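What would the 3D arrangement of this be:
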Amino acid sequence: MKPMRTKRLILRNWEDRDRELFHRINSDEQVMEFFPFRRDRAETDAKMDEFRGWIAEDGFGFAAAEIAATGECIGFVGLLETDHV
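Prediction:
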């Protein structure tokens, strides 16, 4: 996926530097309130690798959202074909 840039955000594929944030998101009670599970670190790393693969293969998926001015990853956004669910 070629990174997409807006005035304030960069949407890009996941990088290894994002692993800690991705784990915090996937293990947070409030964020995951409507999911029946929380992911441990190994499960989170596997899911992030899966997301990276979808983007590499399809050119879209769940991309990291980064603040353009600071380089801070703040979460993710994306589109996904239903056969990946």
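
CA only for contacts and neighbour counts going forward, please
Will do.

Do a quick rundown of the strands in this protein.
All strands of the chain, identified by DSSP state E, fall at 4-5, 9-12, 62-67, 73-78.

With mean neighbour count as added columns, please give these in a markdown table.
Below are the strands of the chain laid out as a markdown table (neighbours: other Cα atoms under 10 Å):
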| stretch | mean neighbour count |
| --- | --- |
| strand 4-5 | 13 |
| strand 9-12 | 21 |
| strand 62-67 | 21 |
| strand 73-78 | 15 |
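
Any idea which of those strands gets closest to residue 26?
Ranking the strands of the chain by their distance to residue 26 (criterion: Cα to Cα) puts strand 73-78 first, at 10.6 Å.

Here is a second sequence; please produce its structure as well for comparison:
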Amino acid sequence: MSELRTDRLLLRHWRDSDLDPWAAMNADPEVREHFPDLLTREQSAASIALFQAGLEQRGHGWWAVEVLATGEFIGFTGLDPADEGMPFTEMEIGWRLTRSAWGHGYATEAALACLEFGFKTLDLPEVVAITTTTNLRSQAVMRRIGMTRDPAADFDHPKVPDWPLRRHVLYRIRR
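Predicted coordinates:
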């Protein structure tokens, strides 16, 4: 099972101690601004179980992100296969960080480590990222890591029907 390390971050497997800060993140309206709902503690725990299972099965997925200097859990990033029913089949890169971690370059740093892993270790030809049309912070990270928006591939997210922010943009990067 792979873990990734950058100058400041450890992308690692999930621990029991991650549940409290993860649940707090998922209950934060600002962190969840571009998602349909806040998550309960039980939903957060279930997501950790799914993330950890993915890591164990594939050796990659949604890693927990920890600041090396402090040991603080700050969110997740990773590479995961496209969900069934999505209008793309490429490996997806993503991230979500707690508000206190915003503005420090952590999402960009973690995402670059994931891209390197995806291209060098997994030999992926291409990686995609998606977000709502209004999530300008994530779109900025996508551009900083070298991704380019593919406007022809923008889509209505099939798992969020009738939500005002259903429209999503798709960014791509090739090896």
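
Superposed, how do the two chains score by TM?
Here the TM-score for the pair of chains, by TM-score structural alignment, normalised by the length of the first structure, is 0.90; 85 aligned residues with a Cα RMSD of 1.4 Å.

follow-up on the earlier one: quick one, which of the strands of the first structure gets closest to residue 30 of the first structure.
The closest of the strands of the first structure to residue 30 of the first structure is strand 73-78. By Cα to Cα, the value is 14.2 Å.

mean per-residue distance, the closest one to the second structure?
Compared with the second structure after fitting, strand 73-78 of the first structure deviates on average by 1.0 Å (mean Cα distance after the TM-score superposition for the first structure).

So what touches that strand?
With contact meaning Cα atoms under 8 Å, 6 or more residues apart in numbering, strand 73-78 of the first structure is reached by 18, 21, 22, 25, 60, 61, 62, 63, 64, 65, 66, 67.

how near is the spatially closest residue to the third one that is not a sequence neighbour to residue 53 of the first structure?
It stands for residue 22 of the first structure. Once flanking residues are discounted, residue 22 of the first structure sits nearest to residue 44: 7.0 Å by Cα to Cα, 6 or more residues apart in numbering. Distance from residue 44 of the first structure to residue 53 of the first structure, counting by Cα to Cα, to the nearest Å: 14 Å.

Looking at these two, which one has more neighbours?
residue 44 (20 against 16; other Cα atoms under 10 Å).

Identify the residues contacting that one.
Residues near residue 44 of the first structure by Cα under 8 Å, 6+ apart: 22, 23, 26.
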